[in-house]
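Q: Have a look; sequence and predicted model below, questions after that.
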Amino acid sequence: MSTAYLVVTVLAAALAAFSAGSVFLHAEWTVKPLADYGVPRAWWPWLGAAKAAGAAGLLAGLAVPVIGRLAAVGLILYFLGAVITVLRARWFSHVPFPLVYAAPAVASLVLGLAA
């Protein structure tokens, strides 16, 4: 396991956990855009749970690599869905936000597969 993989994976897990926590705690900077995009409030706990599971999976992947790879794929798909949601809502200036969270998950997957 390389140092780069370890650092990027922990960073990706921390960002996903932070994002999950902001949904669970109903942080205004997170839930207001969700409402603006038209995401039903009933989905918010499930979205937070998906991010939390992704974060836990990335960390578990440090011991069991296949779990980390699957978690990275899940987070990448999640944030791709977030980009699509933002685009459908026509909030084009918000597209970079989910990409910031997706980038370390992509890097973790690439570095994990290269190992």
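A: Structure's in. What do you need?

Q: From now on I want contacts and neighbour counts done on CA atoms only, so please keep to that.
A: Fine.

Q: now the helices for this protein?
A: Assigned by DSSP state H, the helices in the chain fall at 3-24, 28-37, 44-60, 65-88, 96-114.

Q: Tabulate those (CSV), appending mean neighbour count.
A: Converted to CSV, those look like this (neighbours: other CA atoms under 10 Å):
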stretch, mean neighbour count
helix 3-24, 20
helix 28-37, 14
helix 44-60, 21
helix 65-88, 19
helix 96-114, 19
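
Q: my guess is residue 22 contacts residue 44, does it?
A: No - using CA atoms under 8 Å, residue 22 is not in contact with residue 44, being 10.5 Å away.

Q: quick one: residue 75 from residue 90, how far?
A: 23 Å (CA to CA, to the nearest Å).

Q: need the contact list for the residue nearest to residue 111 when sequence neighbours are not counted.
A: Closest residue to residue 111 apart from its sequence neighbours, by CA to CA, 6 or more residues apart in numbering: residue 5 at 5.6 Å. Contacts for residue 5 (CA atoms under 8 Å, 6 or more residues apart in numbering) come out as 108, 111-112.

Q: Next, format those residues as TSV and append distance to residue 94.
A: Below are those laid out as TSV (distance: CA to CA, whole Å):
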residue	distance to residue 94
108	23
111	27
112	29
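
Q: Use this one as the comparison:
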Amino acid sequence: MHVAYFAVTLAAVAATGFSGIGALVHFAPILPGMARARVPESWLTFPIGTLKTAGAVGLLAGLLGVPVIGTAAAAGLVLFFACAVHTHLLARDYSAQFGLANGFLVLVAAALVLGLAVS
């Protein structure tokens, strides 16, 4: 179980970290998807990029020996990505960005569940 937790959480750290930094620097490929979901570009830095990056750092802290921070970060990211999926649904945007939001949601939810199981 510990190996699965480590592998899934490390994948979640990498994915959310990359996504968060991409939002912070306004990575060009993500801009059309955000526009389709009617998310203002000004939100990419704060709250979107900041929250994703902070969540990735929190997950990493959980892996490095502070499990309560990792659990809190995973729970926060689950809420964040549930809201992202809801935003895409409200905008009727079923593009690749919607699929990514669902994938991130499943990944961070798995990290949360596995983290709670090994605690």
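A: Yep, it's here. Model, not experiment: these values are computed from the prediction.

Q: Which of the contacts of residue 5 of the first structure are retained in the second structure?
A: Counting by both residues aligned by TM-score structural alignment, their matches' CA atoms under 8 Å, the members of the contacts of residue 5 of the first structure that carry over to the second structure are 108, 111-112.

Q: any idea how far residue 86 of the second structure is from residue 14 of the second structure?
A: Distance, residue 14 of the second structure to residue 86 of the second structure, by CA to CA: 23 Å.

Q: And the kept ones among the contacts of residue 5 of the first structure, which is closest to residue 95 of the first structure?
A: The nearest member of those to residue 95 of the first structure, counting by CA to CA, is residue 108 at 21.0 Å.

Q: What distance do you get for the closest one to residue 50 of the first structure?
A: 18 Å.

Q: Repeat that for residue 62 of the first structure.
A: From residue 62 of the first structure across to residue 50 of the first structure, the span is 19 Å (CA to CA).

Q: List the residues that contact residue 16 of the first structure.
A: Taking CA under 8 Å, 6+ apart, we find residue 16 of the first structure in contact with 51-52, 54-55, 101.

Q: separation between it and residue 90 of the first structure?
A: From residue 16 of the first structure across to residue 90 of the first structure, the span is 24 Å (CA to CA).

Q: same deal with residue 96 of the first structure?
A: As for residue 96 of the first structure, its distance to residue 90 of the first structure is 13 Å (criterion: CA to CA).

Q: cool, residue 7 of the first structure as well?
A: The spacing between residue 7 of the first structure and residue 90 of the first structure, counted by CA to CA, is 34 Å.

Q: Kindly report the same for residue 39 of the first structure.
A: Distance, residue 39 of the first structure to residue 90 of the first structure, by CA to CA: 13 Å.

Q: now swap in residue 84 of the first structure and tell me
A: Residue 84 of the first structure is 10 Å from residue 90 of the first structure, by CA to CA.

Q: How about residue 27 of the first structure?
A: Going from residue 27 of the first structure to residue 90 of the first structure by CA to CA gives 22 Å.

Q: Equivalent analysis for residue 107 of the first structure, please.
A: In terms of CA to CA, residue 107 of the first structure sits 28 Å off from residue 90 of the first structure.

Q: Also residue 18 of the first structure?
A: Taken as CA to CA, the span from residue 18 of the first structure to residue 90 of the first structure is 25 Å.
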